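1. show me how the following folds:
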Amino acid sequence: MKLAVFDFDSTLMDGETLDIIAKETDYYEKIKEITEKGMKGELDFFESLTYRVNLLEGMKLKKVNEICASLPIMNGAKETIEELKKKDYKCVCFSGGFKNATSIFVQKLKLDGEFSNIFHTNNNILTGKVGGEMMFADSKGNMLLALQKLLNISSDDTLVVGDGANDLSMFKYAKNRVAFCSKEILKKEANIIIDEKDLRLILDKL
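-> Model (predicted):
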C-alpha cells in the first residue's frame, strides 16, 4: 500500500474556497489579497486563516454550503485519483480550507479521507471563528506523519501534491513531492513540478 496526499484549494479544486465565498461579501478584495500572501509564505498561516474567516462573520451557513457544493473540480483530478487507486495508493486530502467543501469532494472523487477545518456557527450563522485539524503551518506535516505511522507506510511510498506555503511541512516526509501550478516557495522543495492545470501530468512523472 502507498499514500497520496493532495492539497485542496487550487489542487483538487480549481480555485480558493475562501476567495470564492468572499465574493458574497464586501471583503472579496481584502480576503483575496491575504490568501495570496499566505500562499506565498509572506504571512503566518494561522493568522491569515483566522483573519479571513473573521471577515465572514454573519454569513448564512446555507449560502456557504451552496457555494461549496458547486466548487469546480481541477482538470484531471478524477482520472488521477482513479489511476493512483489502481496502483494501490490510499488517496487523502489535507486542506487548510473547510469540511463544507472537502467532504463533498471525498464523495465526488472517491477519496479515502480528508482532514480540514470547520466554520464555527451559531443558529446556522457564521460567527467568524474557525477550528479544526489544519489550522497551522505545520499541520499537514504532523498529520502526514501520523497517517504514515498508522498505515505503516514509509516516506518512500508517499506522494504529496500542493501549491502553497502551507504544503511545505508535508514535503519533507515524502519521496515524491509535487509542486502543482505552485508558488516559488514550494517549487524550491519539490522534485516534480507541474505548471499546467492538469493533474494527470503527475502520473507521467511517477
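2. switch to C-alpha atoms for all contacts and neighbour counts from now on
-> Fine.
3. in which helix or strand would I find residue 161?
-> Element membership for residue 161, per DSSP states H and E: strand 158-162.
4. next one: that strand to chain centre, how far?
-> Centre-to-centre, strand 158-162 and its host chain are 11 Å apart (C-alpha atoms, centre = their mean, to the nearest Å).
5. kindly report the same for stretch 100-114.
-> 11 Å.
6. buried sites along that stretch?
-> Buried positions in stretch 100-114, judged by neighbour count with 16 or more other C-alpha atoms under 10 Å: 100-106, 109, 111, 113-114.
7. just those now: which is nearest residue 93?
-> Looking at these and their distance to residue 93, the nearest is residue 114, at 4.5 Å (C-alpha to C-alpha).
8. here is a second sequence; please produce its structure as well for comparison:
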Amino acid sequence: MPARLLVVLDADSTLIRNEVIELIADEVGRGAEVAAATEAAMRGEVDFSASLRSRVEALAGVPVAAFARVLARIEPTPGVGALIDAVHERGGVVGVVSGGFHEILDTLAPRLGVDVWRANRLEVADGVLTGRVEGTIVDAAGKAAALREWAFAHDVPLTQTIAIGDGANDLQMMAAAALGIAFNAKPAVRAQADLVIGPVDLAQVVPLLP
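-> Here you go, the predicted model:
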C-alpha cells in the first residue's frame, strides 16, 4: 500500500542533539579535535568524504564495547517522538540518512520508531575500530539518492516529501525534496533552505506535514 508522505531527517544534530563521531572520539580522548573537523565539514568548508575518512582515523583503537557507553550519552532532539507519531498518523514513512554510523543508528532508529535508515559502517578487527570506513561513504549525493529511493519504494511522489537537516551535506537531499527544512542549521544551510526552523524542537515540523 502506498505511503502518503515521506519525511527524511539527518541524524546528528537533527534527529539527535549529539554528533556521534565526537562521542566515539571521546573514548580515546580526541573528542575536541574531531569536533573542530566536524564543524568545518558541516559548514561546507571541506569535502565531506575526505573529512569523514580523516576523522574516522582518529577512532582507531576504540573497542566495540564502547558503543554501549556512546548510546547511553545520546539525547534525542526534543519533539522527535511527536513528529514521528504525526507522520505515522498521516500514513507516512520516516527515514533517517546519516553521515554517521550504522553501529549506533541500528539501535537508535527502531527505538525512536524510524521506518528506514542508512548510514556509514565502521570497519572492525579483533573487537576494535581500525580507523577506516567500510564501503561507499554516505555523502551529500548519497543522502539525496536515499530520499529518492525510499520515495520510489513506498510509492510516494516527490511532491509529498520533506527533508530536514543542519549541515552542508544535507543540501542535496533538501533540494530533492518538495520541502527542505533547515533545522538547528549552519548559516549556509539556512540560506539555501525552503524554510528555517529556529527552535530546537522537531514538533515545530508537525503543522507543516501534508
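9. circling back: Provide the aligned range in the second structure for the strand holding residue 161 of the first structure.
-> Under TM-score structural alignment, strand 158-162 of the first structure corresponds to residues 161-165 of the second structure.
10. what's the separation between the residue in the first structure sticking out farthest from the centre and residue 61 of the first structure?
-> For the first structure, the largest distance from the centre (C-alpha atoms, centre = their mean) belongs to residue 123, which lies 27.4 Å off. Relative to residue 61 of the first structure, residue 123 of the first structure is positioned 9 Å away (C-alpha to C-alpha, to the nearest Å).
11. mean per-residue distance, the helix or strand hosting residue 172 of the second structure to the first structure?
-> Element membership of residue 172 of the second structure, judged by DSSP H and E, is helix 171-176. Superposed on the first structure, helix 171-176 of the second structure shows a mean distance of 1.2 Å to its aligned residues (mean C-alpha distance after the TM-score superposition for the first structure).
12. how about the equivalent of residue 44 of the second structure over in the first structure, what does it touch?
-> Counting by TM-score structural alignment, residue 44 of the second structure lines up with residue 41 in the first structure. Listed by C-alpha atoms under 8 Å, 6 or more residues apart in numbering, the contact set of residue 41 of the first structure reads 164-166, 185.
13. over to residue 156 of the first structure?
-> Going by C-alpha under 8 Å, 6+ apart, the list of residues near residue 156 of the first structure reads 174-176.
14. separate out the buried members of these.
-> 174-176.
15. tell me which stretches of the first structure form strands.
-> For the first structure, the strands defined by DSSP state E cover 2-7, 89-98, 113-122, 125-132, 158-162, 176-180, 192-194.
16. so can I have CSV of those showing distance to residue 37 of the first structure?
-> As requested, these are exported to CSV (distance: least, C-alpha to C-alpha, whole Å):
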stretch, distance to residue 37 of the first structure
strand 2-7, 17
strand 89-98, 15
strand 113-122, 20
strand 125-132, 20
strand 158-162, 16
strand 176-180, 17
strand 192-194, 21
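17. count the neighbours of residue 143 of the first structure for me.
-> Neighbour count of residue 143 of the first structure, defined by other C-alpha atoms under 10 Å: 17.
18. do you know how far it is from residue 190 of the first structure?
-> Per C-alpha to C-alpha, residue 143 of the first structure is found 19 Å from residue 190 of the first structure.
19. equivalent analysis for residue 149 of the first structure, please.
-> On the measure of C-alpha to C-alpha, residue 149 of the first structure and residue 190 of the first structure end up 23 Å apart.
20. ok, residue 181 of the first structure next?
-> From residue 181 of the first structure to residue 190 of the first structure the distance is 12 Å (C-alpha to C-alpha).
21. ok, those two, which is more surrounded?
-> residue 190 (23 against 20).
22. contacts only, for the aligned residue in the second structure for residue 29 of the first structure.
-> Counting by TM-score structural alignment, residue 29 of the first structure corresponds to residue 32 in the second structure. Applying C-alpha under 8 Å, 6+ apart, we find residue 32 of the second structure in contact with 22, 26.
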